[in-house]
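Enquirer: I'll drop the sequence and a predicted model, then ask my questions.
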Amino acid sequence: MRETPAHETAPHARPQVVVATLALAGIVAALMQTLVVPLIGDLPRLLDASPSSTTWVITVTLLAAAVATPVAGRLGDMYGKKRLILACTVPLVLGSVVCALSSSVVPMIAGRGLQGLGMGIVPLGISLLRDVLPEQRVGSAIALMSASMGVGGALGLPFAAAIAEHGSWRTLFWVAAGLSLVVAVMVAVFVPKGAARTTPGRFDLLGAVGLGAGLVALLLAISRGSDWGWASGTTVSLFVGAAVVFTAWGWWELRTRQPLVDLRVTARPQVLMTNLASVLVGFAMYAQSLVLPQLLQLPVETGYGLGQTMLAMGLWMAPAGLMMMAVAPVGARLSAVRGPKVTLALGALVIATGYASSMLLLGSTWGILVVTLVCNSGVGLAYGAMPALIMSAVPRDETAAANSFNALMRSIGSSVAAAIMGMILAHMTMDLGGTALPTEAGFRTALLIGAGVGLAAAVVAALIPVRRATVTGDPVEATPARTAART
């Protein structure tokens, strides 16, 4: 049964307020990803733990977000997206409070895991916009909501660095808890309910456990492989285990009546190719955000480092996140005229151009600023187009699950980028005063790989077989297999 869009049943909801509220929710959720970056070097001292133990403060957030995002999307389709967005703010608040009160590594890891559970807000918000806004506003709102991920990540660095340098590190988490609570209140007051299934059905718990186990094995192998050794028994076992679990999970999802992820829909060429492009764009987006901050902070004695403090580095990187927000409306207009496929391909080309320009601009802070602005302009175009392509190819009652799976693909791309960039910079080093530092050739190699991945994303985007160009309406009818599966 097709649900009535909420914008038809909630005429007093103001679109501008709805979009601003959901965008703020996305920014706050994304903020959690970079919140602890300024503290990485100090965490062993602050928590009285080994450096290898404190790395889990970052890793656990990635793992929790990867597992929670597709689950939140499915539950949002079943029980209502607004309800699940509010549910996602609960672990954000609780996790921030736990971190603020932590004095050892175990509660800090637990708190950061709770924060990761809130990352489902962004794909849920994108899908909710389709339900609650008038048709003519959906495209621009989706682009803006998608850009919130970049804005939150970019603003998190200077925000966290300023507080960490001039106040207690615990203040970071108290502020994060306060912002999360404000978001929860705003969503409850200003955002109308989206469509949910009249008969929600049964949640695929076994599918959720299988997907979670496979993702944890895969992402652990990717994120910690360089530390454990890529040929070590632990790393190889995790990769093999992930392959086995995903195979069994796929078999189950194709046979259960109400799957967590409808693989038949996911296998449709438009959805499949968009998700593949999303992996590549996620890689290209994250690679420069890993490489360029290091270059900004390396000492000038290296001959290529720019000697910036953590706070100064964050301030140089922040405009790139704001650029994503600025280009979002441009991308929405381009998608309305030429289709989101064109916008995605153009965005990937702009990303590749930004990486290529770095070959000439690495010698100054202003040059790196230009590189980040160009790269993130492309990311803003691409991130706004991907949800539009996904939602124009799936049934309305699966938009949250489909968007969450797409967000997961981007996260996998980012994780692969972290592993590859880290491996390159760790192996191409020089000695400076007894400290191994990445060489200029290492930085240039990493950035050239980013350019190549951006070009690959553009090629994949150009090959996406698009049948429809809008994100409104109910574009895909249930196939006989889907109909039978739900009876």
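Expert: Done, it's in.
Enquirer: from here on, contacts and neighbour counts on C-alpha atoms
Expert: Will do.
Enquirer: quick one: residue 379 and residue 368, what's the gap?
Expert: For residue 379, the distance to residue 368 equals 16 Å [C-alpha to C-alpha, to the nearest Å].
Enquirer: same question, residue 469
Expert: Counting by C-alpha to C-alpha, the gap from residue 469 to residue 368 is 36 Å.
Enquirer: And for residue 20?
Expert: Between residue 20 and residue 368 the computed distance is 30 Å (C-alpha to C-alpha).
Enquirer: higher neighbour count, those two?
Expert: Between residue 20 and residue 368, residue 368 has the larger neighbour count (other C-alpha atoms under 10 Å), namely 23 against 17.
Enquirer: A further structure is provided below for comparison with the first:
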Amino acid sequence: MSVTSTRAPAFVPVLALAGITVSLQQTLVVPLVPQFPRLLGAAPADTAWIVTATLLTAAVAVPIVGRLADMVGKRRMLLVCLAMLIAGSVVAALSTSLVPLIVGRALQGLATGVIPLGISLMRDELPPERLGSATALMSASLGVGGALGLPLAALIAQTADWHVLFWAAGGLGVVVLVGVLALVPESTQRAGGRFDLVGAVGLAIALVSLLLAVSKGGTWGWGSATTVTLFVVAAVVLLLWAWWELRTRQPLVDLRVSRRRQVLLTNTASIVMGFSMFAMSLVYPQLLQLPTSTGYGLGQSILVAGLVLAPGGLCMMAMSPVSARISAASGPRTTLMIGAFVVAVGYGVGAVFHGSVWELVISSIVIACGIGLGYGAMPSLIMAAVPVEQTAAANSLNNLMRALGTSFASAVAGVLLASLVTAAGVPTEGAFVLVMVLGAGAAVVAVAIVAAIPPQRPVPRRTERTGTAEAVAAEPEPVAAPALVRGVVRHRDAPAGGAVLTVVSTDGHQLGTVRAGEDGTFAVPRTGTGRAHLLVVQWSGIAQAEPLGGTDGVERDVDLPGDAGRDRGGRGAPAPSLTV
């Protein structure tokens, strides 16, 4: 049952805390990376797998967990992820050698799906007027945990045994697990069907090959046989995987939905924004810790470096309600564009002014504010364009795209900082500035990508005085009735011209109907009152119903399954077997 109160239910902060807890794992070991060879008696190249293992398992687990959540329940898979986090933390905390620590970190990576699962649960359980702010908060938790984790980890590493880091992570995981058991409801939305094992294995092989090549290419050599082979394997397997996903009846990732303009462009922008976000985490700590003798280093400790980034994490959290308000007034597309622009400004400030600690603090806060705005808008764009029973899978894929962006940022920045060095072997000031300029450029590219996304009508909200829905936008309502849903209806990749599309409310009343044009395009006008529940499509003996999220102005392309009827005389007639 959905929550209808205008107050935030208790499970929203629980899910946000879960997101912060999981994102903490990204920076948990950063202060210890230079010390692990000494602490574990292993070579630096081997201890690097402590970070790489988490990256690989996270990339593989996120899309698989998302699909399973849509099939068997989002809360159930959320509990599984938290159990993996706790188990991995305990294994790492008990480890005294390299291999057990790598295993523990790999288990922690399996919990990365918590954030998209939390967003999906919010969509199922919250009314539209509460959804924007809640999903923005959940999405911002990804950056908040990462920013706060560095100073906390540095403090613990300097004052206590390194095993305490993992005991603390496990303890926090237990707290969140109890909170989920006590306060988070299970969604009733189920996609059903069978799990696509072939698709899961294929995607895992492609992602592992790609991320290994990207993360280890600098160590192995970008032109080495191993790196080139991994890139080739990733490309070939990804093509074969896409071919399979388009032909199987119940794919791991519905590529027909993923290629919808709004979903495709949002995911592309997520890659670029992920690149832009992570560039700051790579450059600023190094600038702060380089000795002052270089002429541009600030000679600070790892703790101070972490404290410089910490205010940015708090700003991300503070920007989540702002992101929701802008999205409600002007649409999430506008919010994401503003966020990307602010990120570009922040990097521009950092590229010009980086000679003191306070200048880097200001720059990192501006970048963090932009990231908070942008990351808060991405789930709204995704969820407005996908069926409700595919919410977890779609959000997981979007989360994966952001992770790929951060991996590419790490590889590109690593190459630049390793190749542009002084006689002393440290990166030049120009190398740091170049990475910041690339971060700004990536944000500008994100603005251009998002500008191509069709604009949406603002989300209506309920007023406390009357309980009726009214538009949040300041401008007056247009005289013509706005479209409930618009898009293109196709059958076997060809336009399904003349299809009849009807939107019905939760109580079964018709809210609007229209016949698609010959090119398959449609825009269903609102002629009734109520929340949009189902989009019913009828064409040539085929009938299909797609759930809607209760929001007007949705972009939704429809791909009709099966074979069309031989008798086209009844084209567009209601299917006798359809029950609404």
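Expert: In hand now; what should we look at? On a predicted model such as this, the values are computed, not experimentally measured, just so you know.
Enquirer: which residues sit in contact with whichever residue in structure 2 pairs up with residue 64 of structure 1?
Expert: Under the alignment by TM-score structural alignment, residue 64 of structure 1 pairs with residue 57 in structure 2. Residue 57 of structure 2 sits next to 106-107, 109-110 when contact means C-alpha atoms under 8 Å, 6 or more residues apart in numbering.
Enquirer: Ignoring the adjacent residues along the chain, who's closest to residue 57 of structure 2?
Expert: Excluding the flanking residues, the one nearest residue 57 of structure 2 by C-alpha to C-alpha, 6 or more residues apart in numbering is residue 109, at 5.3 Å.
Enquirer: what does residue 226 of structure 1 give?
Expert: Counting by C-alpha to C-alpha, 6+ apart, the residue nearest residue 226 of structure 1 is residue 423, at 6.4 Å.
Enquirer: Ok, residue 8 of structure 1 next?
Expert: Using C-alpha to C-alpha, 6+ apart, the nearest residue to residue 8 of structure 1 is residue 132, at 7.8 Å.
Enquirer: Residue 60 of structure 2 contacts residue 204, correct?
Expert: Yes: if you go by C-alpha atoms under 8 Å, residue 60 of structure 2 and residue 204 touch, sitting 5.2 Å apart.
Enquirer: a strand runs through residue 430 of structure 1, doesn't it?
Expert: Yes: counting by DSSP: H, G, I helix; E, B strand; the rest coil, one finds residue 430 of structure 1 located in a strand.
Enquirer: what residue lies at the spatial centre of structure 1?
Expert: Residue closest to the average C-alpha location in structure 1 (C-alpha atoms, centre = their mean): residue 411, at 5.2 Å.
Enquirer: quick one: that residue and residue 253 of structure 1, what's the gap?
Expert: Relative to residue 253 of structure 1, and taking C-alpha to C-alpha, residue 411 of structure 1 is found at 21 Å.
Enquirer: Structure 2: which residue goes with residue 144 of structure 1?
Expert: For residue 144 of structure 1, the aligned residue in structure 2 is residue 137 (criterion: TM-score structural alignment).
Enquirer: Apart from its neighbours in sequence, what residue is nearest that match?
Expert: Closest residue in space to residue 137 of structure 2, ignoring its immediate chain neighbours: residue 320 at 5.0 Å, by C-alpha to C-alpha, 6+ apart.
Enquirer: can you tell me which residue in structure 1 aligns to the one you found?
Expert: Structural alignment (TM-score structural alignment) places residue 320 of structure 2 against residue 328 in structure 1.
Enquirer: go on, residue 371 of structure 2?
Expert: By TM-score structural alignment, residue 371 of structure 2 lines up with residue 379.
Enquirer: try residue 159 of structure 2
Expert: Using TM-score structural alignment, the partner of residue 159 of structure 2 in structure 1 is residue 166.
Enquirer: Any idea how many residues pack against that match?
Expert: Neighbour count for residue 166 of structure 1, taken as other C-alpha under 10 Å: 8.
Enquirer: Relative to residue 423 of structure 1, how far out is it?
Expert: For residue 166 of structure 1, the distance to residue 423 of structure 1 (C-alpha to C-alpha) stands at 33 Å.
Enquirer: before we move on, what SS does residue 504 of structure 2 have?
Expert: Under three-state DSSP, residue 504 of structure 2 comes out as strand.
Enquirer: ok, back up a step: which stretch of helix or strand covers the residue nearest to residue 57 of structure 2?
Expert: Under the criterion of DSSP states H and E, residue 109 of structure 2 resides in helix 98-109.
Enquirer: In structure 1, what stretch matches that helix?
Expert: Aligning helix 98-109 of structure 2 against structure 1 (TM-score structural alignment) gives residues 105-116.
Enquirer: From what I see, residue 332 of structure 1 and residue 140 are in contact.
Expert: Yes: with contact defined as C-alpha under 8 Å, residue 332 of structure 1 reaches residue 140; the gap is 4.8 Å.
Enquirer: Have a look at those two and say which one is more surrounded.
Expert: residue 332 (26 against 20).
Enquirer: need the contact list for the more buried one.
Expert: 139-140, 143, 384-385.
Enquirer: Just the buried ones from those, in ChimeraX syntax?
Expert: Buried residues within the contacts of residue 332 of structure 1, by 16 or more other C-alpha atoms under 10 Å, are selected in ChimeraX with:
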select :139,140,143,384,385
